[in-house]
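Asks: coords please:
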Amino acid sequence: MAMSTPLTADTIRQAPKVLLHDHLDGGLRPATVLELADAGGYRDLPHDDAAALGAWFRESADSGSLVRYLEGFAHTCGVMQTEDALVRVAAECVEDLAADGVVYAEVRYAPELFTEGGLGLDPIVEAVQAGFREGERRAAAAGRTIRVGTLLCAMRQNARSLEIAELAVRYRDSGVVGFDIAGPEAGFPPTRNLDAFEYLRQQNAHFTIHAGEAFGLPSIWEAIQHCGAERLGHGVRIVDDIKIDADGRAHLGRLASYVRDRRIPLEMCPTSNIQTGAATAIENHPIGLLARLRFRVTVNTDNRLMSGCTVSSEMAALVDAFGYGWPDLQWFTVNAMKSAFIDFEDRLEIINTVIKPGYAALIG
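Replies: Predicted coordinates for the structure are as follows:
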């Protein structure tokens, strides 16, 4: 009988992975931030050395200060205000994901954040799409196959959700696979954007909603029951509707039962959740309980630059914390592929021809 491949950082990187929750402006290479700042005349970076700058982003995200955390995005968005910059960042994003063994990814961004230099929404989307296609070509040339879909985000504190939803539908035949709302949950419930979600449903378009990260069960309930979310961005606070007896037996409330029974995917981002206070450490992150209870859990990065993480490093941390093996990592990966916003036949093909054979070779 063939021996199972040992679980290490390198072997996890070799395994096929699927990423559903990754922000384009949260995943730049530090050296690229410096070069784009120099080319665009952006003078507000805290460091002029790539290593020091990368460390600053991670320390800011770890600081516990929301002001410092958001300052990092001010810098990345500040250098992404031209078409050339957007193409470059998007292409490098795909290269980096492919190098980490990601075979399918949905990368999201808010087009309204890149208009400060005068770009319109359509040119922004077209530049990012051109970058993603270029990144796929570069990955293929390096012997790695990856497919990337785009999610367009509206900022929930602004009043442009319907406009961005219409933009997502306009480009859905060009690689934009869905819509999302991001930004502060507290004070900005998803129901503020009902017109956008009603439009998307009428257009048979896909959407996920950031919910249950910084705010609790009401955010999740509104996202699902009022807005019709197909997936939940983060969704960690669903554990507030689960009670655990002294003997370890779990009792699910009605909302938690609904989320599990309907197989609503949870786009969980462990390291990011620790940085934002949704969990205190990997070993007590709700992902452990939710996976044990067989919610449709997926493993994601959120912001690779700010969190200093990859899909592989997130999975490796879960292996260390919860003792997961290859079958568990395959389960997370298949969960994510089942939950992707591309055609059913395309999802099945990736599962059956890429993911399952890849893990079979590792399981032995």
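
Asks: every contact and neighbour count from this point should use C-alpha atoms.
Replies: Fine.

Asks: now what about the host helix or strand of Ala360, what contacts it?
Replies: Using DSSP states H and E, Ala360 sits within helix 356-363. The contact list for helix 356-363 (CA atoms under 8 Å, 6 or more residues apart in numbering) reads 3-5, 15-16, 326-327, 330.

Asks: now with 7 Å?
Replies: The contact list for helix 356-363, computed with CA atoms under 7 Å, 6 or more residues apart in numbering, reads 4-5, 15-16, 326, 330.

Asks: try stretch 267-281
Replies: The contact list for stretch 267-281 (CA under 7 Å, 6+ apart) reads 20-21, 61-62, 64, 213-214, 232-236, 282, 285, 297-302, 307, 314.

Asks: what ranges does the stretch 151-300 of the chain have for its helices?
Replies: 161-170, 194-202, 217-221, 254-261, 270-275, 287-292 (DSSP state H, counting those that start in this stretch).

Asks: and those helices as JSON lines, adding distance to Ala182 and mean neighbour count?
Replies: Rendered in JSON lines, the data for the helices of the stretch 151-300 of the chain read as follows (distance: least, CA to CA, whole Å; neighbours: other CA atoms under 10 Å):
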{"stretch": "helix 161-170", "distance to Ala182": "10", "mean neighbour count": "20"}
{"stretch": "helix 194-202", "distance to Ala182": "13", "mean neighbour count": "17"}
{"stretch": "helix 217-221", "distance to Ala182": "12", "mean neighbour count": "22"}
{"stretch": "helix 254-261", "distance to Ala182": "20", "mean neighbour count": "17"}
{"stretch": "helix 270-275", "distance to Ala182": "15", "mean neighbour count": "24"}
{"stretch": "helix 287-292", "distance to Ala182": "21", "mean neighbour count": "17"}
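
Asks: how about this one, so we can line them up?
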Amino acid sequence: MTSETTNVPTPEQIRRAPKVLLHDHLDGGLRPATIVELARENGYDRLPETDPEKLGIWFREAADSGSLERYLETFAHTCAVMQTREALVRIAAECAEDLAADGVVYAEVRYAPEQHLEAGLTLEQVVEAVNEGFREGERRARENGHRIRVGALLTAMRHAARALEIAELANRYRDSGVAGFDIAGAEAGFPPTRHLDAFEYLKRENNHFTIHAGEAFGLPSIWQALQWCGADRLGHGVRIIDDIEVAEDGTVELGRLASYVRDKRIPLEMCPTSNLQTGAATSYEEHPIGLLSKLRFRATVNTDNRLMSGTSMSREFEHLVKAFGYTLDDMQWFTVNAMKSAFIPFDERLAMINDVIKPGYAEIKSEWLFR
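Replies: This is a model prediction of the structure:
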């Protein structure tokens, strides 16, 4: 990418810069200390570690293990302590606080309501508890001098059969804190077309939805998400790189699907660290976000699961700055991409860009004038 300045941001400047997050899982971002406390309160005795610091290390090592079984086990532990109203309110509030402290000014955080019913909550009670927590977290952030707005994405599990029910739930709460809908889970063997009734319903209701596609599975998953289901965004979408050829002389040729994604400005919710853990990329330097950004796809930077990846938005950008030499101008480009792609009304997106994001970056850039 080209940039007006050659100055590379420091970690502190990266943290202070306004950031926008579109792909973050609530059950993948708990504080280790909160997991330990909630497990103790609710009699959950299956945690692999009861010391918060050691537990955090365990989550990261399990996610890095290369074992799908161990990776999935991590979510079994987090979901186990997310079964009461009080727990959901607390976890959602802490999520908003943590993101705001990291410089995130707008976030869409996703979770699957159907995974939080074991203690007797209804789907509606789950949504209302999480929404309450997000509002509380926003309030606490303001008290600490931070600004953040958090919207929820309701996720349906692609191996289950409740997608239409969750889509209807998302539509019911669309003016009460829920920004849109998502499906997640194993791609192979569970194509998004299994849930066409949910996507057709959302389109009839003029509602927004994203689909996990092109992470573990390839181009067919992306094609189905777009052409059969009509997704507004692609969760990950990293395998779109399979439809791009780079010749030895540097000439780049896009296939028809890649051209369509770029031409239609379909947002890619890219999660570099998570992609390394799942094998979708081999290193930060080789991550497709580098080429996709050069080709001006609408790439965005995201965290996916902050606990399992031991990451944050600032850390994701630190890795990319080191790998590709990105500057504050590049960070702003990614951030504006994300804000343009958010599931809130156009005028509100524009206000965030013009009143929060651009002034925030301009303030940091002005510091260089006095070096």
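
Asks: any idea how far the helix holding Ala360 of structure 1 is from the middle of the chain?
Replies: Chain-centre distance of helix 356-363 of structure 1: 24 Å, with CA atoms, centre = their mean, to the nearest Å.

Asks: what's the answer for stretch 115-132 of structure 2, then?
Replies: The answer for stretch 115-132 of structure 2 is 21 Å, by CA atoms, centre = their mean.

Asks: same check, this time on stretch 266-285 of structure 2
Replies: 12 Å.

Asks: over to stretch 156-172 of structure 2?
Replies: 19 Å.

Asks: what does it rub up against?
Replies: 112, 154, 178, 180-185, 190, 195, 197-198, 202.

Asks: if any of these are buried, put those into a ChimeraX selection.
Replies: To isolate the buried members of the contacts of stretch 156-172 of structure 2 in ChimeraX, using 16 or more other CA atoms under 10 Å:
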select :112,154,178,180,181,182,183,184,190,195,198,202
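
Asks: output the contacts of stretch 156-172 of structure 2 in JSON lines; the columns should cover distance to Arg139 of structure 2.
Replies: Converted to JSON lines, those look like this (distance: CA to CA, whole Å):
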{"residue": "Ala112", "distance to Arg139 of structure 2": "24"}
{"residue": "Leu154", "distance to Arg139 of structure 2": "22"}
{"residue": "Val178", "distance to Arg139 of structure 2": "18"}
{"residue": "Gly180", "distance to Arg139 of structure 2": "22"}
{"residue": "Phe181", "distance to Arg139 of structure 2": "25"}
{"residue": "Asp182", "distance to Arg139 of structure 2": "26"}
{"residue": "Ile183", "distance to Arg139 of structure 2": "29"}
{"residue": "Ala184", "distance to Arg139 of structure 2": "30"}
{"residue": "Gly185", "distance to Arg139 of structure 2": "32"}
{"residue": "Phe190", "distance to Arg139 of structure 2": "39"}
{"residue": "His195", "distance to Arg139 of structure 2": "37"}
{"residue": "Asp197", "distance to Arg139 of structure 2": "37"}
{"residue": "Ala198", "distance to Arg139 of structure 2": "34"}
{"residue": "Leu202", "distance to Arg139 of structure 2": "31"}
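
Asks: out of the contacts of stretch 156-172 of structure 2, flag the one nearest to Ala129 of structure 2.
Replies: For the contacts of stretch 156-172 of structure 2, the closest approach to Ala129 of structure 2 (CA to CA) belongs to Val178, at 12.1 Å.

Asks: in structure 1, what residue corresponds to that closest one?
Replies: Applying TM-score structural alignment, one finds that Val178 of structure 2 aligns to Val176 in structure 1.

Asks: before we move on, what about Ala281 of structure 2?
Replies: By TM-score structural alignment, Ala281 of structure 2 lines up with Ala279.

Asks: its match: neighbour count?
Replies: Ala279 of structure 1: 20 surrounding residues under other CA atoms under 10 Å.

Asks: coming back round to it: I'd like the helices of the stretch 151-300 of structure 1 laid out as JSON lines, including distance to Leu362 of structure 1.
Replies: As requested, the helices of the stretch 151-300 of structure 1 are exported to JSON lines (distance: least, CA to CA, whole Å):
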{"stretch": "helix 161-170", "distance to Leu362 of structure 1": "38"}
{"stretch": "helix 194-202", "distance to Leu362 of structure 1": "40"}
{"stretch": "helix 217-221", "distance to Leu362 of structure 1": "37"}
{"stretch": "helix 254-261", "distance to Leu362 of structure 1": "29"}
{"stretch": "helix 270-275", "distance to Leu362 of structure 1": "24"}
{"stretch": "helix 287-292", "distance to Leu362 of structure 1": "21"}
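
Asks: to Thr32 of structure 1, which of the ones you listed lies closest?
Replies: Short answer: helix 270-275, nearest of those by CA to CA, at 22.0 Å.

Asks: average distance between the closest one and structure 2?
Replies: Here helix 270-275 of structure 1, set against structure 2 after superposition, deviates by a mean of 0.3 Å using mean CA distance after the TM-score superposition for structure 1.

Asks: tell me where the stretch 51-200 of structure 1 has strands.
Replies: Assigned by DSSP state E, counting those that start in this stretch, the stretch 51-200 of structure 1 shows strands spanning 102-109, 147-155, 176-182.

Asks: residue range for stretch 312-324 of structure 2 in structure 1?
Replies: Residues 310-322 of structure 1 are where stretch 312-324 of structure 2 lands, counting by TM-score structural alignment.

Asks: what's the neighbour count on the closest residue to Met3 of structure 1 other than its chain neighbours?
Replies: Spatially, and ignoring its direct neighbours in sequence, Met3 of structure 1 is nearest to Gly364 (5.3 Å; CA to CA, 6 or more residues apart in numbering). For Gly364 of structure 1, the count of nearby residues is 11 (other CA under 10 Å).

Asks: how about Asn354 of structure 2?
Replies: 13.

Asks: that one matches what in structure 1?
Replies: Per TM-score structural alignment, Asn354 of structure 2 is aligned with Asn352.

Asks: show me what Ile220 of structure 1 aligns to in structure 2.
Replies: Using TM-score structural alignment, Ile220 of structure 1 pairs with Ile222 in structure 2.

Asks: that match touches Glu215, doesn't it?
Replies: No: contact criterion CA atoms under 7 Å: Ile222 of structure 2 and Glu215 do not qualify, at 9.1 Å.

Asks: any common contacting residues for those two?
Replies: With CA under 7 Å, 6+ apart as the test, Ile222 of structure 2 and Glu215 both reach Gly237.
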